[in-house]
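[1] Sequence unavailable; structure follows:
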């Protein structure tokens, strides 16, 4: 049955040969699977609360194992954050009634510090997995999750709300199901900001890694093997050599994660950019190029594509994406009033019970003291946001609008943003003591090390997302200088800046807990503020004061979001969405 000379049939039936790139990708997958299998037994080791270690060994030989354990926790928390983001942000953007509840709840969740979550969940997870370290692992992963999820959720919610109207109409005209619309329109249109904010959230989680792996709550201390607990132990001993070793390992980890994961993700997400003219230069990744040249990813994705087609068919009974994103204000007004009333009753009842608990323990006057301390921390947060805006918005625009600069600057920014600044606190403490600087002023710098990057990353994402045809139009019309900034650049990056600002503010409040109390060796510095108040109450197990501190911090953050950031969000959605 062969054609002339037999060549056609031989070409049809011959399988493609094994290439070196397939061997390389396959070896990497085998190594990853082997590492996960080796780690699995240690995640479920026997554990007794009274005999739990409070520190870890600082032998440098243990650092590779510690680094892998920390990375595993980080990536599990990242996966959970993505799933939470898809579910929560979609519900808030699509359901009018749910939005009125979910956004304020998200504001509150973002304002609750990591230690506030730990004080509640540690005991619950330990009781859920009795006699096993899996409970502590879950508590640590949950703490890391709380430092990632909120920023990603805000970013994806904003991308859904600023979706172009013509794409919304196209989805309804094509009779897409809700499931199809989510994966073919919602996720692709929000992929670029989701990747950039996921990268920023991952970097922000490094900041709280020490607090997540060395858990000190309710007069109990637990230490899990990890690079964060290693650094916490070295800082407690006052050994600068061991702290320096931890910093070196952390830099290697951050660069490795950036090269092997985030850089390929940034380059891959460019395929979802919506524009009429192609950019002159796009981000590149050697790792992504290798994966695209290999046939293994395609073979592994075939079952997923088959499952996706099956889910497409199964989702049809749940209805079509036939309703527009924005509905008239007058619709569902009666239901909204009833729903808001029921929610108000539930909130008032919970607040009454909490006030009764505080009144019977430390007294309601403790709220006045906490609000006064919160005013001091609020001043530091406001100063940080103003300075970060003035410094990082121009730099972020310069990086985002120049692909050649982005290629070199993005890894540097990623290292700076991902590096846990509290690893530098011992050196900062020594400098503050030597120079006679009070932590009341120095804590602003320490908070900035963990919070300012949210603004920079979001501005970079916004500037890089500006369509190339608009940039070319500005160049063709010779629009430059202040007019270009006022009428083109600032409006284009404004929605992204708002997302970065709201998460930077929340991150600064969270960072105040570790920035207003610094310990190194025999030095103990404390600033006057709400963060120090919560840190002290958490360490001593004073639950009434923990409740007071977390409540006051939530009030400050939610009030700031309601009075400032939400209004800016609405402005971004109505006037500055491209």
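    Thanks, I have it. Quantities reported herein were computed from a predicted structural model and do not represent experimental measurements.
[2] rest of the way, CA atoms for contacts and neighbours
    Noted.
[3] Give me the buried positions along the helix or strand where residue 244 lies.
    Per DSSP states H and E, residue 244 falls inside helix 240-257. For helix 240-257, burial by neighbour count (16 or more other Cα atoms under 10 Å) applies to 242, 243, 245, 246, 247, 249, 250, 251, 253, 254, 255, 257.
[4] show me where the stretch 451-578 of the chain has strands.
    Assigned by DSSP state E, counting those that start in this stretch, the strands in the stretch 451-578 of the chain fall at 517-520, 523-526.
[5] Apart from its chain neighbours, what residue comes closest to residue 9?
    residue 2 (5.2 Å; Cα to Cα, 6 or more residues apart in numbering).
[6] Residue 389 now?
    residue 455 (7.1 Å).
[7] okay, now the one you found: neighbour count?
    Residues lying near residue 455 (other Cα atoms under 10 Å) number 28.
[8] Second structure follows, compare the two:
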């Protein structure tokens, strides 16, 4: 018999040997699943509001467990934020005239502070899961979600409304279904801004971790195991050593999340960049390179591939990318008008009930004092936004347009932006007390620590997304100096800056809640402003004043967005979209 050991089919059908990369990735996935299973029982621990602990233990040995619990809340909130972004931003961009309702609602939601959501949702979530800590967990995750979702939604909506007309026409010519268009055009074109803003939103959510884990609302104090509640307890005790322990663990967490998650996602998102010439350098990630060498992700994704054609067939009756089949434009307009009218009616009814409740408890005069306090906070927001623009726009352009600089500066910026600055508030309070600095001025610095990064991250994303062929054209024509900035750089990053500016202003209003009232040990500093007003009303359980404060803050934010930021948005869409 002839020797068939060298027959090609034997090599084709021979099972490839397991590689050490696959073993490491598989072991990491098993360890992750095992950790989630071990953590699950603690999420459903017995809970009684009247006997629940008001603070967590500050024993340093509990820090690893607290860190894992906080990370789990953050990533669950991130997943919920991505799903909300896809649905809400797509509806606002694709439904005719729906943006007239959905975008103002988003402005209002962005203006409502985290404590405002907590004061309403804590009792509701606890009632949904009586006797279980899961209700408080859901309230905490929802509060973290509110710190993430709005910025990501604004960014993805901006990418949808500024899509190149050629891609839109291609989707119509190819008769893509709405499902196909979403995954093959909408999501890929918005991945880069979504990733960068998701990174920024994740970092901004760390800022409110203490408020979402150590909850003080309606004369009740609740504490969940986590880094935020640990820091709050250490600050209340005035123990700088334990605060330092929390800071050290948070530095490790932030760096670990950036290295293991955000850096690989950022490098992966570069595959969706649209340009005619290849950039000289792209962001690299050792973790992403490691995963690409492994067969485990492909094996896990293989069972999902048959679902794609099935979903294509199921969604085709709902219409093509151009318009819904069998629905006339007149009927479509009628549906949009009905939708807008229904939402407006619900909002008007809720506003009327709230005004009736406020008038019966504190009177309409409370609105005047709240609006006056809002003017002080508004002044701080304006100063912060102008200063952050002047400082971070040039820095963001320099980082985003220089790939070699991005490689080294991006991790540093991510760590600085992701670190919860309110962990440093005790040290800032000590400095303010020693130097005699009023919190009326110091609050601007504290607010900037949590809000300025939105501008920097968006400008970096906008500068890095400038097509390489345009950069090469500017270099070829020797356009430099102020002419280059005025005619090329500033128009190119303007849409991204507007997104960063509107979210930075909203983040500054939200940060005023924790920046205008600072406690450390026996020291209590309070600034004159709307943030301090809402914080004190929430702590004392004065729900009518909470509503008044939220209304005043929403009025300022929506007015600024409508009169200023939205006009810049339209300008960015019509004149400066690439």
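    Alright, I've got the coordinates. A quick note: this is a predicted structure, and the numbers were derived from the prediction, not measured.
[9] returning to what we had before: thought the residue nearest to residue 389 of the first structure was touching residue 500?
    Yes: under the criterion of Cα atoms under 8 Å, residue 455 of the first structure makes contact with residue 500 at 4.4 Å.
[10] Tell me the first helix or strand C-terminal of the helix ranked longest in the first structure.
    For the first structure, the helix that runs over the most residues, judged by DSSP state H, is helix 365-400. For helix 365-400 of the first structure, the following helix or strand on the C-terminal side (DSSP H and E) is helix 403-418.
[11] After that following helix, which helix or strand is next?
    Counting by DSSP H and E, the next helix or strand C-terminal to helix 403-418 of the first structure is helix 425-435.
[12] Show me what counts as buried in that next one.
    Those would be 425, 426, 428, 429, 432, for helix 425-435 of the first structure by 16+ other Cα under 10 Å.
[13] likewise stretch 176-187 of the first structure?
    Neighbour counts over stretch 176-187 of the first structure (16+ other Cα under 10 Å) mark 176, 177, 178, 179, 180, 181, 182, 185, 186, 187 as buried.
[14] For the last one, what is the corresponding residue in the second structure?
    Pairing criterion TM-score structural alignment: the partner of residue 187 of the first structure within the second structure is identified as residue 187.
[15] Which of the three states applies to its match?
    Judged by DSSP: H, G, I helix; E, B strand; the rest coil, the three-state class of residue 187 of the second structure is helix.
[16] So what touches the helix or strand where residue 307 of the first structure lies?
    Using DSSP H and E, residue 307 of the first structure sits within helix 296-314. Residues outside helix 296-314 of the first structure that contact it (Cα atoms under 8 Å, 6 or more residues apart in numbering): 22, 25, 26, 177, 179, 180, 291.
[17] Show me these that map onto strands.
    Judged by DSSP state E, strands contain none of the contacts of helix 296-314 of the first structure.
[18] Distance to residue 304 of the first structure for these - can I get that in CSV?
    Rendered in CSV, the data for these read as follows (distance: Cα to Cα, whole Å):
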residue, distance to residue 304 of the first structure
22, 20
25, 19
26, 19
177, 19
179, 15
180, 15
291, 17
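[19] which ones are touching residue 246 of the first structure?
    Residue 246 of the first structure is in contact with 227, 230, 231, counting by Cα under 8 Å, 6+ apart.
[20] one step back: now the longest helix of the first structure: buried residues?
    So helix 365-400 of the first structure, judged by 16+ other Cα under 10 Å, has buried residues 366-367, 370-378, 380-381, 384-385, 388-389, 392-394, 396-400.
[21] And stretch 81-93 of the second structure, by the same measure?
    So, applying 16+ other Cα under 10 Å, buried residues of stretch 81-93 of the second structure: 81, 82, 84, 85, 86, 88, 89, 90, 92, 93.
[22] What segments of the stretch 51-200 of the first structure are helices?
    Assigned by DSSP state H, counting those that start in this stretch, the helices in the stretch 51-200 of the first structure fall at 63-94, 96-111, 114-128, 134-146, 149-161, 165-173, 178-181, 187-189, 191-207.
[23] Give the aligned range of the longest one in the second structure.
    This means helix 63-94 of the first structure. Counting by TM-score structural alignment, helix 63-94 of the first structure corresponds to 63-94 in the second structure.
[24] And the matching stretch against the first structure, how far off on average?
    Taken over the aligned residues, the distance from stretch 63-94 of the second structure to the first structure averages 0.3 Å (mean Cα distance after the TM-score superposition for the first structure).
[25] Mean per-residue distance, the longest helix of the first structure versus the second structure.
    Averaged out, helix 365-400 of the first structure is 0.2 Å away (mean Cα distance after the TM-score superposition for the first structure).
[26] And stretch 299-312 of the first structure, by the same measure?
    With mean Cα distance after the TM-score superposition for the first structure, stretch 299-312 of the first structure departs from the second structure by a mean of 1.6 Å once superposed.
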